[in-house]
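**Q** only the shape, not the letters, is given here:
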């Protein structure tokens, strides 16, 4: 659990002195090497929007993967931007000057998969009046991106596995095999390990895919990026409509922040499209411009979050004698609502507010500025 959450290492109690010394030495060496060679120096990623810690950690892995040539596997929920990450790896790799060939595996029928991937010779079958270069050959010296690889049929998996093992393939109707040098990037929103156990995905292919693994966090785990993404796509959407960029009210943003975004960034873009269309002739977007289902969900969630805040006060949680819950206890709640209650119950006194929330003076001022609030009740 510690390693999965980013720990460098762990020690069993009681730790031996030599073990502690060796672990610290290795950690310091790693830190020194990291400071000498910045992970993302010169890394091109302007098209990836976000500054949240989880995304920055992910981009560090992307930068490291771009400097290698091993097969890369990208996992994540639908709409998290797996195709953008694949593009970023290619653009920052030594293969950036060669083609980037993207293949949607959901559109590879068994009857056409070999023809689409390997191509065919002239006269290979009825209607093959010309030679066709398959997608594999088109990716020569570049990158082959197999998107939604979890949707590949068993037959297609076998064909892909052989190409990865030998880096050769035979177009339909040809007597000789051709070689191809490409870097493979694959992605899926499915659990391939579970599919391997269920024998719906080949184990040998799975281990070929995952030389490097990057897991993209869902949008609900990076709420700080929602405003940045909304600003970025609002400008693009308004340009598509041929209108000036629209302002978004605080209530509009708050509603977006509360929503769970099961469809992630792709769903956010769709919702912003709907909001712009709804408020086409208005300069500012408000919550009533959002889809009704989203507004209902956000209101219900806000109400449910207020209840534990009230129960926390009643049950005496927190660091202050008033029993107000600390920010650490309720970090998962809407910060804006928490600050409103904190300001009101502290009477606007900075020392009392800091004591109640369990944060430093500078930390509280930072939060107040972030949500455009003042300490005065």
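**A** Thanks, I have it. Bear in mind the structure is a predicted one, so any value in this text is a computation, not a measurement.

**Q** please count neighbours and contacts with C-alpha atoms only from this point.
**A** Noted.

**Q** what sits against residue 73?
**A** By CA atoms under 8 Å, 6 or more residues apart in numbering, the contact set of residue 73 is 185-187, 209-214.

**Q** top of those residues by neighbour count?
**A** When neighbours are counted by other CA atoms under 10 Å, residue 185 leads the contacts of residue 73 with 28 neighbours.

**Q** and the host helix or strand of that one, what does it pack onto?
**A** Assigned by DSSP states H and E, residue 185 belongs to strand 183-188. In terms of contacts (3 or more CA pairs under 8 Å, 6 or more residues apart in numbering; DSSP states H and E), strand 183-188 is packed against strand 72-75, strand 143-147, helix 203-209.

**Q** now with 10 Å, please.
**A** strand 72-75, helix 82-91, strand 100-104, strand 143-147, helix 203-209, strand 212-215 (3 or more CA pairs under 10 Å, 6 or more residues apart in numbering; DSSP states H and E).

**Q** now do that strand against helix 82-91, angle only.
**A** Put simply, strand 183-188 runs at 170 degrees to helix 82-91, going by axes from the mean of the first three to the mean of the last three CA atoms, to 10 degrees.

**Q** pasting the second one now:
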């Protein structure tokens, strides 16, 4: 029996589930007869169950029963070497399910996958590949433009942030003569730089720049 997201079980269900683990007996919903079942249990969670126990949101006796053998799996962002293999595996599955030819991955597409932080881990990667295929249904190769908008926005913001961190003359503080001393002029110059960098990331496409930045089209012309 595989139970995913065990950390999401409400406390009252945890109590009932602990009894099932201890006695190997349960009563199906709507039945008046208990059934004996000899099963092996595998559970998964991305929660810190020890912390949840300390906060009173998870039973300590249930946690002790579940900890017979623990496998710690690092988040996907710490396993960049696995991303391509996982992406290709899910891509093949999606294409087979849709009965279409296997699509290729452009180099910049793979670079984007490796650069993204993947807060949703493998499940988010799976959904991203499905949405990319749906966006490129009649194309042979997946490009960055086929990734979900939230991923492209995150990548663009990270890229602009890194450029801002490395701005200046080799990391040295700018000289006063190089900065407009009036805040209004400085803000205007920084806004202009942001929009120039954004248009570079969007390959000159205003619509895509709006998607990446979350700004309206009217803001670009104001």
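**A** Arrived safely, thanks for sending. Just so you know, these numbers come straight off a predicted model, no measurement behind them.

**Q** read off where the following helix or strand past the strand holding residue 185 of the first structure ends up in the second structure.
**A** Tracing the chain past strand 183-188 of the first structure, the next element assigned as helix or strand by DSSP H and E is helix 192-197. The aligned range for helix 192-197 of the first structure in the second structure is 49-54, by TM-score structural alignment.

**Q** what residues does the matching stretch touch?
**A** 6-7, 55-63 (CA atoms under 10 Å, 6 or more residues apart in numbering).

**Q** looking at these, which is nearest residue 38 of the second structure?
**A** The nearest member of the contacts of stretch 49-54 of the second structure to residue 38 of the second structure, counting by CA to CA, is residue 62 at 18.1 Å.

**Q** count of residues packed around that closest one?
**A** Residue 62 of the second structure: 17 neighbours (other CA under 10 Å).

**Q** quick one: the strands in the second structure?
**A** Assigned by DSSP state E, the strands in the second structure fall at 2-3, 25-26, 35-36, 42-43, 104-105, 141-142.

**Q** pick the most buried one from the ones you listed.
**A** Among the strands of the second structure, strand 141-142 has the highest mean neighbour count (mean count of other CA atoms under 10 Å), at a mean of 19.

**Q** I'd like the distance between the residue minimising distance to the centre of the first structure and residue 146 of the first structure.
**A** The first structure has residue 216 as the residue nearest its centroid, 3.3 Å off, counting by CA atoms, centre = their mean. According to CA to CA, to the nearest Å, residue 216 of the first structure stands 16 Å off from residue 146 of the first structure.

**Q** with residue 173 of the first structure instead?
**A** For residue 173 of the first structure, the distance to residue 146 of the first structure - CA to CA - is 25 Å.

**Q** quick check: the aligned residue for residue 4 of the second structure in the first structure?
**A** Using TM-score structural alignment, residue 4 of the second structure sits opposite residue 147 in the first structure.

**Q** now swap in residue 16 of the second structure and tell me
**A** That one, residue 16 of the second structure, aligns with residue 159 by TM-score structural alignment.

**Q** isn't that match right up against residue 116?
**A** No - with contact defined as CA atoms under 10 Å, residue 159 of the first structure does not count as touching residue 116 (11.8 Å).

**Q** neighbour count for the two, which is higher?
**A** residue 116 (18 against 15).

**Q** look up the closest residue to the match of residue 16 of the second structure, ignoring the ones flanking it.
**A** Once flanking residues are discounted, residue 159 of the first structure sits nearest to residue 114: 7.6 Å by CA to CA, 6 or more residues apart in numbering.
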